[in-house]
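Asker: My questions are about this predicted structure, shown below with the sequence.
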Amino acid sequence: MKETFKKAAVAFSLQIFGASLSFFFSFVMARMLGAEDVGIYLEVFNLAFLAALAGRIGLDNVILRFGAASVEAGNYQEAAGLYRKSRQIIGWGAGLLSLGLFLLAPWIAGTLFSKPEMALPLRLMALSVLPFALLVLYTQMLRSINEVRSSVFLINVSPTIGSLILLFILAPAYAVNGAVIAYTGGMVLSLIAGVWLWRKAAPHIRQLDGSYDTRRILSTSLPMFWIALMSLLMNRADILIMSSMVDSASIGIYGTAKRTALLMALLLTAVNSAVAPRFAALYSQQDIESLSRLARLTSALLALGALPVLLAFLLFAEPVMAIFGSEFTAGAPILSIIAIGQYLNVATGSVGFLLMMTGHEKLLRNILLLSMLINLLLLYVLIPPYGVIGAAVASMIGTGLLNVFSAIAVYRKLSINLIPLPDRLLMRWNSPH
């Protein structure tokens, strides 16, 4: 337990640094580009992010689950085979999707979104799909061997450092196109760093000629892919849907407010970096008592730690948004609304990782599907009459429902109560699966 929280402390420190850099990146981009170009950047970023996720087809979570278990058991040959096979699949999948997005960019921008000015930024952003997908792969490989510090640095710190340096150089001359090139360049540089970190951390694994059953990989990765896809739609469908309904300037204001609210989830992300491999290992050893103790303790600490941030975003939303520029103060109510949903996300703890790491990914998929459908319905109902405020309300409700449903499922499947409600009420709300 002490070792887990020591790693969590290291991960949290790096997360704080990475989040500060990311926040500074958003600040600089907003100041340099203005709301409209920020909106275009966020629109093409979300499309590329979706393509990178599809290219991974859930393999990043398979690596974390099976890789951590193999390493814990000392079966390095099996771990080596899993890593090698996953690299091959992701390389081909993400590479083809990157090419497809590049070629279809004019049609997507002009026909789907009626924003032809998005075509060139989208083509440039398409070049980031493959390096980003591989970067996530190497991050999870490092996490699976308990290299928490390296993995957090690689995914949260390294890309932003490179992107920031390039942003200062390119954005003044090339505006939104320069910002996109800066992001893509940061991903390429981070991927190079990831390969180097892996070679340094795991020479005993990377030199082995292990093999792994492709059918076993895909039978687990595909359900996890649908989980990841639905999770992405839960978090990013608002901007994807608004792209065809709302002007880019409004999307820029909304996206900046949302990114600011997501700072609250920093605590959860930092803790997940340390506890997710531990969840998988404890469950594989059938040590449910230790698993329950770890999950409940982390949930309680997260709820307390995020409360001051929530209060700040509720009471001082307008001054917070003003730091991005006067036109961004219109996003103050958006910040407050989304912050409420994010607090529910943090306060329920690592429920998603807990379900995935204990073999309940299909149940999580069903919960995500229900929450996603509710979220999409609310977005389509609320955006036309209320615009970005409607999108914020829909996202808050969707996020809250997802985490409450997941916490109830954790109680029913693992007998771990992560929310302050009576056990009898939880049993009544969640029917047996």
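Answerer: Yes, it's here.
Asker: Please count neighbours and contacts with C-alpha atoms only from this point.
Answerer: Noted.
Asker: so where do the strands sit in this protein?
Answerer: Using DSSP state E, the chain contains no strands.
Asker: now residue 296: how far from residue 403?
Answerer: Using C-alpha to C-alpha, to the nearest Å, residue 296 is found at 15 Å from residue 403.
Asker: For those two, indicate the residue with more neighbours.
Answerer: Using other C-alpha atoms under 10 Å as the criterion, residue 296 and residue 403 rank with residue 403 on top: 26 against 18.
Asker: Below is structure B, check it against A:
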Amino acid sequence: MNADPGAGGEDERETPSDDSVPDEEREALVTIAHGAVVTSGGVSGQRALTAATEFVLARGLGPTAYGVYALAWRIAQLLSRLVTFGSVPTLQRYLPEYADDPARRGTVAGLAYATTLGFGAAIAAGVWLAAPRINDLTVEEAAFPGAMRAFGFLVGLLGVVMVASAIFRAVGSARGEIAFNKLLRPGVRLVAAVAALAAGYSIGGVAVGIVAATALLAAVAVPLSARVTGVVPSLRGARREARRFYDHAAPVAMSSLGKVFQNRVDVLLVGALLTATAAGVYNVVLVLIAIAWIPLMSFNQLLPPVASDLYANDRTATLNAVYSSVTRQIVTAVVPILVVLAVYGRELLGLFGDPYVAGYLPLVVYLGGVFVGSAVGATGWLLMMTDHQYARMALDWLLAVLNVALTYAFVVRFGLVGAALGTSLAIAGQNGIQVLLLRRFEGLWPFDRTFLTPLAAGVAALLVARAVRAVVPGLAAVVVGGVLGLATYAAALRRLGVDPRDRLVASHLAGRYRAALARRLDR
């Protein structure tokens, strides 16, 4: 599909007044922003629960045992990216399109569940057989094979919860996806970990407890998703639907596999080339890095179905305007988070224990990749929603091969910093190329001069935060510097001027939330 004339040119895009935003664009922006607001709360809760779990385990197990657990957990997380075999993006692509055909929707959902269960069983069997060999190649600790085998069963269960959550998301329900995928999934892990440690268990008991708790969550998620969304999974008509389903899912799955080697090979190489303690330190770094991804994840919550609908209706110009505005909003939200993590990373890592402060430099290096990945917006999703999944697959694998070689060399030469450097370069490289592909294929281009405003405000916040750190000691600097830095950032944005589209979205949502609050208070 070709872009509408002028859809991608930044020079042809004028800054609108509040009243000049077309209704279709206004509706899309408000829908995505509302989803981002709802999601940001859920994702923030998810990150808080995850950080609490890692804090409890890091303190309760000790650096070496925690490193063994962290490696097994991260491998399971990597495999969970593959277990749905591309079903999650495929649900985002086709459930909105089949809105008027409940039977076809049910078939797509049925294929997603069946695919996930099949790959989950295969992964569990493979992990069971490979766990001793993985241990020999990595940490060489007696507790690792048992934990890894338990987590092998966890992968399929996580996949089921992800599919159920994706159905909520595909029909435009951010709350359902947030409840199961963002809150309950890490919540049951925290409860299981605390219970296992309180009962005196070590790594194996923690792993078994997490698997049992996740199994209960999956048993609840599937029927509740069907009842709330009306998308009842079925394999009736699966043979007719399978070809189109897997034509989209298969290249997405191959992209996911490529991305494991592209920007998650660092976890495997740290475990293979460094120590169990280093694996634990790097895992804590990834816990903090996950906070920086919150804005991108939040805005991406409802962008895929909105983009799919606009693209299917040949509204490329509107899609480009929405892409530009949403990307600028992501940048505006992520900059202050990056400032706090970069300036106060040592203090935040120290909360997990003194050994983890060694992860500060890898943290800062990794933040560079987060900035680039956030600054280009939802490039990967947009390639998939505009039916360019094969181009993304080829790019994922091209960069995966290059990244494995570079990251291996970096880890051998620089240790933990090398792991972060390789991943950061991979994230920056892929997202940079993807934004160029979107411009080439569809004429989509998000950038204009309005992106300079949050960057300039971020520089002001950075200077204030560093000044506070120089005069205020310890964790008090995080609180004082964070508050003053955010205040400086907000004041600078106000002074430099907020884009009218962003102002429009903020005022519309504020009015909606005030009205909702007033209705609740009147009850």
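Answerer: Sure thing, it's come through. These numbers come from a predicted model, not from an experiment.
Asker: Just give me the match in structure 2 for residue 69 of structure 1.
Answerer: The alignment partner of residue 69 of structure 1 in structure 2, by TM-score structural alignment, is residue 97.
Asker: Spatially, what comes nearest to its match if we skip its sequence neighbours?
Answerer: Leaving out its chain neighbours, the residue that sits closest to residue 97 of structure 2 by C-alpha to C-alpha, 6 or more residues apart in numbering is residue 309, at 7.1 Å.
Asker: Also residue 174 of structure 2?
Answerer: In space, and not counting its chain neighbours, residue 174 of structure 2 is closest to residue 35: 5.9 Å by C-alpha to C-alpha, 6+ apart.
Asker: any idea how far residue 184 of structure 1 is from residue 60 of structure 1?
Answerer: With the distance defined as C-alpha to C-alpha, residue 60 of structure 1 ends up 20 Å from residue 184 of structure 1.
Asker: One more: residue 198 of structure 1?
Answerer: Distance of residue 198 of structure 1 to residue 184 of structure 1, computed by C-alpha to C-alpha: 21 Å.
Asker: can you check residue 223 of structure 1 too?
Answerer: Plainly put, residue 223 of structure 1 is 29 Å away from residue 184 of structure 1 if you go by C-alpha to C-alpha.
Asker: quick one: which of these two has more around it?
Answerer: Just comparing residue 223 of structure 1 and residue 184: by other C-alpha under 10 Å the higher neighbour count belongs to residue 184, 25 against 18.
Asker: show me the contacts for residue 276 of structure 1.
Answerer: 353-354, 357 (C-alpha atoms under 8 Å, 6 or more residues apart in numbering).
Asker: residue in structure 2 matching it?
Answerer: Alignment note (TM-score structural alignment): residue 276 of structure 1 maps to residue 304 of structure 2.
Asker: Residue 85 of structure 1 too?
Answerer: Counting by TM-score structural alignment, residue 85 of structure 1 lines up with residue 111 in structure 2.
Asker: Would you mind measuring from that match to residue 164 of structure 2?
Answerer: Using C-alpha to C-alpha, residue 111 of structure 2 is found at 12 Å from residue 164 of structure 2.
Asker: These two: which is more packed in?
Answerer: Neighbours were counted for residue 111 of structure 2 and for residue 164 using other C-alpha under 10 Å; residue 164 has more, 28 against 24.
Asker: Skipping adjacent residues, who's closest to residue 320 of structure 2 in space?
Answerer: In space, residue 320 of structure 2 is closest to residue 444, 5.2 Å off (C-alpha to C-alpha, 6+ apart).
Asker: ok, now how distant is the counterpart of the one you found in structure 1 from residue 347 of structure 1?
Answerer: Aligning on TM-score structural alignment places residue 444 of structure 2 opposite residue 416 in structure 1. Residue 416 of structure 1 is 15 Å from residue 347 of structure 1, where distance means C-alpha to C-alpha.
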